[in-house]
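In: Sequence and predicted structure below; questions after.
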Amino acid sequence: MSIPVIPFYTLPSAHDLPANRVQWKPDATRAVLLIHDMQEYFLRFYGTDNPLVHELIANISAIRRWAKAAGIPVVYTAQPAEQNPLDRALLNDMWGPGLTKADPALKAVVAALQPEADDTVLVKWRYSAFQRSSLQQLMQEWQRDQLLIVGVYAHIGCMTTALDAFMRDIQPFMISDGVADFTEQEHHMALSYVAGRCGAVLSMAQLLDTSVSTASPAHPVMNREQLRQLLLSYIDEGESEFADDDNLMDYGLDSVQVMSLVAEWEKYGIKVTFEELARKPSLNAWWTLYSQKQAA
């Protein structure tokens, strides 16, 4: 019922890839990078010194660096510890209780891939990263319709997420040497399924080579929750203490802090004036303004 011990196998090379039914090409202006379930809990089943894990982490690190430079949003999934059995539901029957309080460090994303301040971390409840999460909403807000998938395990969560993306009219790309699996056979099965039924398969080298010409300037992308947290840091109020349409001046936000927000938005490649922000100082109004400028 638990995840098995996973032996070493060689990650597929560009010569081992299945033929794609579609001719989709990744575009840095349309893509989101999904780093799927790269938690210590899932990697421990490969053992303490499995070369497969070292290569996987190195490849994902290189892809993440490229994504950051290209202005591609980076999203992580991470399963919570001590899941309520009702929340976990049928996963209990298939895999047991999952993460428990026995070792809280296992919940963390592996050290070499720790999320950065401008990344988004989603709670993972089911095989698909879209289930019970805001992933689709975030992609719509960012006006992006391609998903680059790396992480573990290829034939479970990664493949299911790719299929779910396809069903939502989002083009999924599985990076062949940016995912790992239980066995080499299951790894290749996942690649074949995605290439033939719901997406495209590329090697890391192909991804970086085909996308470099479409790369946008290296600006991070802000999401709504990051804007909320930024405002909370200025007004020093609990998250539940202001509504999305409340006038933030009523909570102590002053003109100096509004000017600081102008500078903060420039870090995201967004030019905004003091007058634009002061016109209607609420979370909803500012998020609408940010989204319009980001789209433009």
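Out: Alright, I've got the coordinates.
In: rest of the way, CA atoms for contacts and neighbours
Out: Will do.
In: OK, contacts around Met167?
Out: For Met167, the contact set (C-alpha atoms under 8 Å, 6 or more residues apart in numbering) is empty.
In: Can you check which strand is longest in this structure?
Out: Longest strand of the chain, by residue count under DSSP state E: strand 171-180.
In: let's bring in a second one:
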Amino acid sequence: MRYTEEWVTARACAAYEGGCADFEVDASRTALLVVDMQDEFVRPGWSPFWVPGATRMVPRLRRLVDDCRAAGVPVIWTVFDDTHLGLDRPHALRHLPHGDAEWRRPEAAAVWGELGHRPDEVLIRKPSYGAFYDTPLDTMLRNLRRDTVVVTGTLTNYCCGTTARQAYERGYHVVVGSDVTATDDESRQEPELAVLRKGFARVATADEIASWISACS
């Protein structure tokens, strides 16, 4: 068979738009990752890096967090923070255009209070985009015997997308919440989900994720 340009293009488009990973989600082997839903990005008007879409989806994400707790699914939170005097941060990060260089995050970044982070839930302070980079997340998941991660939070095409890719590269099954992730330019949301859908993750709504978790808990 000779593959035409039209055939391969149509095949790629179908995978970006509707590709679906074929693994099942088992609550007993799943952990929920809530990525960087911190004041800096979620608290309205508080910083130049506010992501309004992240604020809007907080009630939906809060429900998913509660659903996971009820099903015994561990909830692991991350914040993007200044750790170890910045010496553990990728050197090139300082040369990238992050916006208003005059604004500085507080001494310790905090999960936005509306999300209800609990003291008995892990909070990882990460120095870069991905939650696996130079953090104990992989060890924690393996100690919990979890081989599936549900990625939620902000920004979809930075910290969430990088975390999903890092999880995939470490052999985890990855689910990305399509309506419990958000980015600072909403036109970038679906293109990032499309790439994740085609090559790295199962992309699903919060309601779909909650139904899978409750069905096997």
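Out: That came in fine, so what should we check first? Since we're looking at a predicted model, the values are computed, not measured.
In: And the TM-score between them?
Out: Once superposed, the chains reach a TM-score of 0.81 (TM-score structural alignment, normalised by the length of the second structure), with 198 aligned residues with a C-alpha RMSD of 2.8 Å.
In: quick one on the thing from earlier: residue range for the helix or strand that comes right after the longest strand of the first structure in the second structure?
Out: Heading C-terminal from strand 171-180 of the first structure, the first helix or strand you meet, by DSSP states H and E, is helix 184-193. Here helix 184-193 of the first structure aligns to the second structure at residues 186-195, judged by TM-score structural alignment.
In: Give me the neighbour count for Cys159 of the second structure.
Out: Residue neighbour count, defined by other C-alpha atoms under 10 Å, stands at 24 for Cys159 of the second structure.
In: ok, the closest residue to it other than its chain neighbours to Arg29 of the second structure distance?
Out: Once flanking residues are discounted, Cys159 of the second structure sits nearest to Tyr129: 4.3 Å by C-alpha to C-alpha, 6 or more residues apart in numbering. Relative to Arg29 of the second structure, Tyr129 of the second structure is positioned 25 Å away (C-alpha to C-alpha, to the nearest Å).
In: Could you do Thr205 of the second structure as well?
Out: 19 Å.
In: same deal with Arg105 of the second structure?
Out: Look at Arg105 of the second structure and Arg29 of the second structure: by C-alpha to C-alpha, they are 35 Å apart.
In: more crowded one of the two?
Out: Set side by side, Arg105 of the second structure and Arg29 show more neighbours around Arg29, with 16 against 13, by other C-alpha under 10 Å.
In: show me what contacts the more buried one?
Out: Per C-alpha under 8 Å, 6+ apart, neighbours of Arg29 of the second structure: 145-148.
In: let's see it at 10 Å
Out: 73-74, 141, 144-149, 173 (C-alpha atoms under 10 Å, 6 or more residues apart in numbering).
In: ok, how many other residues are close to the residue nearest to Cys159 of the second structure?
Out: Using other C-alpha under 10 Å: Tyr129 of the second structure sits among 22 other residues.
In: ok, which stretches of the first structure are strands?
Out: Under DSSP E, the first structure gives strands at 31-36, 74-78, 120-123, 146-152, 171-180, 200-202.
In: With distance to Gln294 of the first structure and mean neighbour count as extra columns, can I get the ones you listed in a markdown table?
Out: As requested, those are arranged in a markdown table below (distance: least, C-alpha to C-alpha, whole Å; neighbours: other C-alpha atoms under 10 Å):
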| stretch | distance to Gln294 of the first structure | mean neighbour count |
| --- | --- | --- |
| strand 31-36 | 15 | 25 |
| strand 74-78 | 16 | 22 |
| strand 120-123 | 17 | 18 |
| strand 146-152 | 17 | 26 |
| strand 171-180 | 21 | 27 |
| strand 200-202 | 28 | 28 |
